[in-house]
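# Sequence plus predicted model, see below.
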Amino acid sequence: MDSFVYQGGEMVAESVPLARIARDVGTPVYVYSLAALRANYQAFATSMRGLDAELHYAVKANSNLAVIRAFAAQGAGADIVSIGEMRRALAAGVAASNIVFSGVGKKEVELRQALEAGVRQINVESSAELDTLDAVAKSLGRVVDIAIRVNPDVDAKTHAKITTGRKGNKFGIDIDLARDAYAHAASKKNLRPIGVAMHIGSQILSLEPYRDSIRKLRGLVGELRTDGHDIQRLDLGGGYGIVYRDQSNERPFAVGDYMEMVREETAGLGCALSFEPGRSLVGNAGVLLGEVILVKPGTARTFVIIDAAMNDLIRPTLYEAWHDIVPSHEPAAGATLAATDIVGPICESGDYLAQNRPMPPLAAGDVVVVKSAGAYGAVMSSTYNTRPLVPEVLVDGDRYEVIRPRQSLDDLLAADRVPEWL
């Protein structure tokens, strides 16, 4: 669903004008729609009916407590990659028994804290991690259920920086080495390898990489069972793409089509399934608002300098990512478009949110809306150039609330310590 539309000439989040939020809370500011979060979750939940399956929200996409709570209230678990994310999930109301701990570099102290908390499953990504986890489990007198993340060597045909399922990626254990890894795990008295996991990348728009990967894992499950392993779970990860650019051929598959493919490819396998969506649940449920500081005409194009910058939304700089950007006030029909760079005030040439973008006329004080910013936006922000972290707002119908206050400069400076000898 699209909860951000023009009504009466103004873009609204559900029933709240975005310009009102910008005026009341200030800019830059992230705004999320609760209705969109719920609708995205329900699309998955409905499509999963009839499957022996669970959904664990990938917290890394957006780790605000209110966002996690919104999904937990619908029945979602959590997929985490750090103890910090575990603490967030627990604080938001996710039961430890509904948390899956993934990640390529878990420290011993993190594994210990996860086991002490009682997380459902550890997804192990190396033989060295197997050894560390076994030692921790032994010290706690536990036998731990684990899955091993297998790298199926499938090209997800996504951006190089967010593909994770090829042999050249740091994630998981190569599928050619998987049987040895499971034998190694089975030799440990405090580990019980009962699952196979994968995650092949992010912003994936085609079903075929998933189909190829599931077929490879299905074959592996058969081999592992022949080897004597009691494989009960299949963790299929996430990575489902969303629309970032409305006027393009970027059309992700429907979640219902994905689940139908999963039904076909896992029929008769006898494994409980786990899905770990992140971006597809929150991406299009959020926007970033910025205010135009000034317009700077150039000979080749116009620069519109806004108060939102690369430290607030790094995706365009880091991934060359596209986000649709529109004024909060609906442009007049037939408005003249000009090649425009939407840039921030950061002292970096890479500080841009859009380049050479056809835009209607903008002026100082106008509010612009950076769409599809609910995933990997606020969660990847920084305080570069001593710019405080921006607030986050959650809209529910005709009401809204600040779910993360704007960081003050005093708060930011208070985090530093100057030695007495200076």
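That came through, no problem.
# going forward, measure contacts between C-alpha atoms and count neighbours the same way
Noted.
# list the contacts for the residue sitting nearest the centre point of the chain?
Closest residue to the average C-alpha location of the chain: Ala61 at 2.1 Å, with C-alpha atoms, centre = their mean. The contact partners of Ala61, by C-alpha atoms under 8 Å, 6 or more residues apart in numbering, come to 278-279, 282, 374-376, 379.
# one more time with 10 Å
Ala61 makes contacts with 277-283, 374-380, as judged by C-alpha atoms under 10 Å, 6 or more residues apart in numbering.
# Drop anything exposed from the residues you listed.
277-283, 374-379 (16 or more other C-alpha atoms under 10 Å).
# For those residues, name the two members farthest from one another.
Using C-alpha to C-alpha, those span at most 17.8 Å, a distance reached by Pro277 and Ala378.
# also this one, for the comparison:
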Amino acid sequence: MAAVPEADDCGERTCVDGVDLEALARRLGTPLHVYSASRLRRRAAELRAALAGLDALVCYAVKANPNVAVLALMADEGFGADIVSAGELRRSLCAGIASSRIVFSGVGKTADEIAEALAAGIGRFNVESRDELDLLQRVARDRGQVAHASVRVNPDVDAGTHAKIATGKAENKFGVEPNEAWQWFAEHAHRPNVVLDGLHVHIGSQVLELAPFARAFERIAVLARDLLAAGHAIACIDAGGGLGVRYRESHDVPVDVGDYARTLRHALRGFGGRLIVEPGRWLVAEAGVLLTRVIRVKHGARRRFLVLDAAMNDLQRPSLYDAWHAIEPLHGRERERVVYDVVGPVCETGDTFARARELPRCEEGDLVMIETTGAYGASMASTYNSRPLAAEAMVERGRYAVVRRRQHFDEMLAGEQPAGDWQVA
């Protein structure tokens, strides 16, 4: 048996975590999402080191990448989970994350989801509206349980990110104003089955500057100090997530995690309760790549199109956000550089990964790597155009494991049937 490489990579662009990507693609086919366990563990270690000395719980934002193998790795690292649905709750529990280390966020929790989370014994609910708070009280009362909850406060801070992933401005749907939070604490006696003893803030995703974090943390810290001074219990402050990553070299400059932690420490100086952070993208994005093959090169009247077997249903970010992802042909040969529009086969003009991108010349069958796809890649995938979900693999020190097999056509059809059994509602 060959020795397992100790290094993350084997010195070649065609290698990730000691695994040759061309060989992996031949074995498992394309499109193929690949996650490096070593890179995931390194990020986890960096975050733990930055938070050392704090009573801090890291709750991984499951929506970034909900694959059970990724969640199990997070559990191994001692992390909890930040969930936004009953499905994410079930995935987290299945992966071995302790229910007491799970927080439930989101503006649209239903009564059934709340009941399921209470039955599982989750640690905390991040509450986003008065209606939800009242519903939590009713469900907990009916079950004879007591729920711990935090108010999600909207700090009206511009995160400086894409409008579709900004969550901390007054016009966004998330959280409530500080004045409303005060009212909830003042009314706590009316909700005996809810222990309201925490604050939560989250200003958005892919944040690349410290200043918005600092403003949000300072505002939540002031609110916490005022509530404590008024005699209210604040056992927990949840600082959310949002740390950005480098999608584009020399363009994206991510916040250093140590500087982020120092900003958090400074804002919450003197607070003696538990701190929760909810990173998602920062932990997993740069650990993932999407492997895809060239179907053909199409010469249009004005553009040259590089048509891949991956499409917008495998990676939505470029179509949804006009997001940049580095694209690297892995043919390993010196070729002249050519300008392409890099597209998929889906029947939408929006099925475009890059426009006017200069790449080494590609030919039919060449393997291409789309980088930084570990977050919001497979997690946002669909079967649009009746395309099966791509396979997912995890690699670590020269080994690989299939963590989601490629979907079969009959699995796409499961649950569908002709309209033959007509009934009256």
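That came through, no problem. Because the structure is predicted, anything quoted here is derived from the model rather than measured.
# Overlay the chains and give the TM-score.
TM-score of the superposed chains, computed with TM-score structural alignment, normalised by the length of structure 1, equals 0.96; 416 aligned residues with a C-alpha RMSD of 1.5 Å.
# hmm, back to that, pipe the contacts of Ala61 of structure 1 into CSV and attach secondary structure and distance to Val326 of structure 1 per row.
Converted to CSV, those look like this (DSSP: H, G, I helix; E, B strand; the rest coil; distance: C-alpha to C-alpha, whole Å):
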residue, secondary structure, distance to Val326 of structure 1
Pro277, coil, 27
Gly278, coil, 25
Arg279, helix, 21
Ser280, helix, 21
Leu281, helix, 22
Val282, helix, 19
Gly283, helix, 17
Gly374, coil, 16
Ala375, coil, 18
Tyr376, coil, 20
Gly377, coil, 17
Ala378, helix, 19
Val379, helix, 22
Met380, helix, 22
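# would you turn those residues into TSV with distance to Pro327 of structure 1?
Below are the contacts of Ala61 of structure 1 laid out as TSV (distance: C-alpha to C-alpha, whole Å):
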residue	distance to Pro327 of structure 1
Pro277	30
Gly278	27
Arg279	24
Ser280	24
Leu281	25
Val282	22
Gly283	19
Gly374	18
Ala375	21
Tyr376	22
Gly377	19
Ala378	20
Val379	24
Met380	24
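# helix/strand/coil for Arg41 of structure 2?
Secondary structure assignment for Arg41 of structure 2 (DSSP: H, G, I helix; E, B strand; the rest coil): helix.
# What's the match for it in structure 1?
Aligning on TM-score structural alignment places Arg41 of structure 2 opposite Arg38 in structure 1.
# do Ala119 of structure 2 as well
Under the alignment by TM-score structural alignment, Ala119 of structure 2 pairs with Glu116 in structure 1.
# cool, Asp309 of structure 2 as well?
Match for Asp309 of structure 2 (TM-score structural alignment): Asp307.
# Tell me who's in contact with that match.
Residues near Asp307 of structure 1 by C-alpha under 10 Å, 6+ apart: 27-29, 289-294, 343-346, 367.
# switch to 7 Å and redo it
With contacts defined as C-alpha atoms under 7 Å, 6 or more residues apart in numbering, Asp307 of structure 1 is in contact with 27-28, 290-293, 344-345.
# Same list (those residues) but as JSON lines, adding distance to Val402 of structure 1.
Converted to JSON lines, the contacts of Asp307 of structure 1 look like this (distance: C-alpha to C-alpha, whole Å):
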{"residue": "Thr27", "distance to Val402 of structure 1": "13"}
{"residue": "Pro28", "distance to Val402 of structure 1": "13"}
{"residue": "Gly290", "distance to Val402 of structure 1": "16"}
{"residue": "Glu291", "distance to Val402 of structure 1": "18"}
{"residue": "Val292", "distance to Val402 of structure 1": "22"}
{"residue": "Ile293", "distance to Val402 of structure 1": "24"}
{"residue": "Gly344", "distance to Val402 of structure 1": "23"}
{"residue": "Pro345", "distance to Val402 of structure 1": "25"}
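# Show me which of those is closest to Leu55 of structure 1.
The closest of the contacts of Asp307 of structure 1, once distances to Leu55 of structure 1 are taken by C-alpha to C-alpha, is Pro28, at 32.1 Å.
# so how far is Lys173 of structure 2 from the counterpart of the residue nearest to the centre of structure 1 in structure 2?
Matched to structure 2 by TM-score structural alignment, Ala61 of structure 1 sits across from Ala64. Distance of Ala64 of structure 2 to Lys173 of structure 2, computed by C-alpha to C-alpha, to the nearest Å: 20 Å.
# Could you do Val289 of structure 2 as well?
32 Å.
# Between the two, which is the more surrounded one?
The residue with more neighbours, out of Val289 of structure 2 and Lys173, is Val289; 24 against 14, by other C-alpha atoms under 10 Å.
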